[in-house]
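**Student:** fold the following for me, if possible:
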Amino acid sequence: MKELILLRHAKSSWKDSTLEDFDRPLNKRGKTVAPQMGQLLADVGWVPQYIIASPAKRCRATTKLLLPYFKIKSKNVQWEEMIYEAPTSALYTVISEVPDKISSLMVIGHNPGLEMLATELDSAFPGHLTTCAAVCIDLPISHWRDIGPDAGKVRECLRPKEVLTRDQRT
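**Tutor:** Predicted coordinates:
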């Protein structure tokens, strides 16, 4: 059995219109919510052994804010260019290359790719991942290479607006 946690990056800033999309940082709310979601995920036991994340600035910042709650060493974080603006085929490729000794994997990236992947893995998933939302998918497989459409079952989706109080989010 494998556990796949898909997490969309925290809320990003659109203040500087001269920045390329790849270089957009987190905004104030994103910097506040990411560690709160990290604590929540740790509290519910969604603690990955390994993280694959987009190297986009907002994903790097989100990942760095989550790491203290997962107690993961930086060597267990892979910055993967293919995740930025990735179609599901690229996400499947990246995930399928994870060593089988890893039973719990987190992918930190972007929409629409993450939403589409979650929906392909479990067609019952409504497909709505807000910023910093996480969806945990149980995969009854032994090898990551066996991941594919309809291979999983969504355990739960945690969205900041639904699981954090208003005071926590501001």
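**Student:** going forward, measure contacts between C-alpha atoms and count neighbours the same way
**Tutor:** OK.
**Student:** report how many residues lie close to residue 17.
**Tutor:** 9 (other C-alpha atoms under 10 Å).
**Student:** what strand or helix carries the residue sitting furthest away from the middle of the chain?
**Tutor:** Distance to the chain centre peaks in the chain at residue 18, reaching 26.6 Å (criterion: C-alpha atoms, centre = their mean). Assigned by DSSP states H and E, residue 18 belongs to neither a helix nor a strand.
**Student:** doesn't residue 124 fall inside a strand?
**Tutor:** No - read with DSSP: H, G, I helix; E, B strand; the rest coil, residue 124 is coil and lies in no strand.
**Student:** this one next, for a side-by-side:
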Amino acid sequence: MKKTLIIVRHAHTQDPIPCQEDHDRELTPEGRIAAIKSAEWLKEQGITPKKIVASSAKRTQATAAALANGLLGNSGRFEAENILFRASETDLLDFIHENFRQEDTILIVGHNPTVTQFSIRLGATSISYLPPASAVILSFEIENWADLHFHSGKLVAKNLTEEA
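**Tutor:** Down below sits the predicted model:
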């Protein structure tokens, strides 16, 4: 059986303002447009996730909302998870093991440097950096997400966006 994982870095954000928590940074107008374009690119690939999960940060949620709207027709069809905000690559792997079972295709929206390193460790070895709003599609010959391991995936497609 084949499983597909889409990894997206959140779109471009506003610079932090004094006393603002990193968690509360918003997307720039250009970032919102880039998130919509990422959704359009994924739709062109013929990939529709069964589930979209994002970090609890405002910028990842806004990116996930654009993706959910473009891919699933509803900007509210994603879940926010606190654990993904400062997750390491191993944390992301554990999160997938613990939270997904039979879904064929899942999409995770997260932060750098973790999403870049996670993509590379799973099998996207031709990638060195994911700019904001970039997407990577990986496939795995596994029956269940609990069988997902580093260095076991195949890069299917990538959309490495340019800075806004």
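**Student:** contacts only, for the residue farthest from the centre of the first structure.
**Tutor:** With contacts taken as C-alpha atoms under 8 Å, 6 or more residues apart in numbering, residue 18 of the first structure has no neighbouring residues.
**Student:** what sits up against stretch 37-51 of the first structure?
**Tutor:** 5, 65-67, 69-70, 72, 76-78, 102-108, 132, 136, 160.
**Student:** among those residues, name the buried ones.
**Tutor:** 5, 65-67, 69-70, 72, 77, 103-108, 132, 136, 160 (16 or more other C-alpha atoms under 10 Å).
**Student:** how about the residue lying closest to residue 22 of the second structure once chain neighbours are set aside, secondary structure?
**Tutor:** Excluding its sequence neighbours, the residue lying closest to residue 22 of the second structure (C-alpha to C-alpha, 6 or more residues apart in numbering) is residue 16, at 7.0 Å. Taking three-state DSSP as the rule, one finds residue 16 of the second structure in the coil state.
**Student:** what about residue 16 of the second structure, neighbour count?
**Tutor:** 13.
**Student:** that one reaches residue 27, doesn't it?
**Tutor:** No - with contact defined as C-alpha atoms under 8 Å, residue 16 of the second structure and residue 27 do not form a contacting pair (11.0 Å).
**Student:** show me the helices in the first structure, by range?
**Tutor:** 28-43, 57-70, 88-96, 113-121, 160-163, 166-169 (DSSP state H).
**Student:** can you list those helices in TSV and add distance to residue 146 of the first structure?
**Tutor:** Converted to TSV, these look like this (distance: least, C-alpha to C-alpha, whole Å):
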stretch	distance to residue 146 of the first structure
helix 28-43	26
helix 57-70	26
helix 88-96	7
helix 113-121	12
helix 160-163	31
helix 166-169	38
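**Student:** so which of those comes closest to residue 82 of the first structure?
**Tutor:** helix 88-96 (6.4 Å; C-alpha to C-alpha).
**Student:** what's the closest one packed up against?
**Tutor:** helix 113-121 (3 or more C-alpha pairs under 8 Å, 6 or more residues apart in numbering; DSSP states H and E).
**Student:** which other residues reach the helix it packs on?
**Tutor:** 6-8, 85-88, 91, 125-129, 135, 137, 148-154.
**Student:** stretch 142-152 of the first structure too?
**Tutor:** Stretch 142-152 of the first structure has contacts (C-alpha under 8 Å, 6+ apart) with 1-2, 92, 95-100, 120-123, 137-141.
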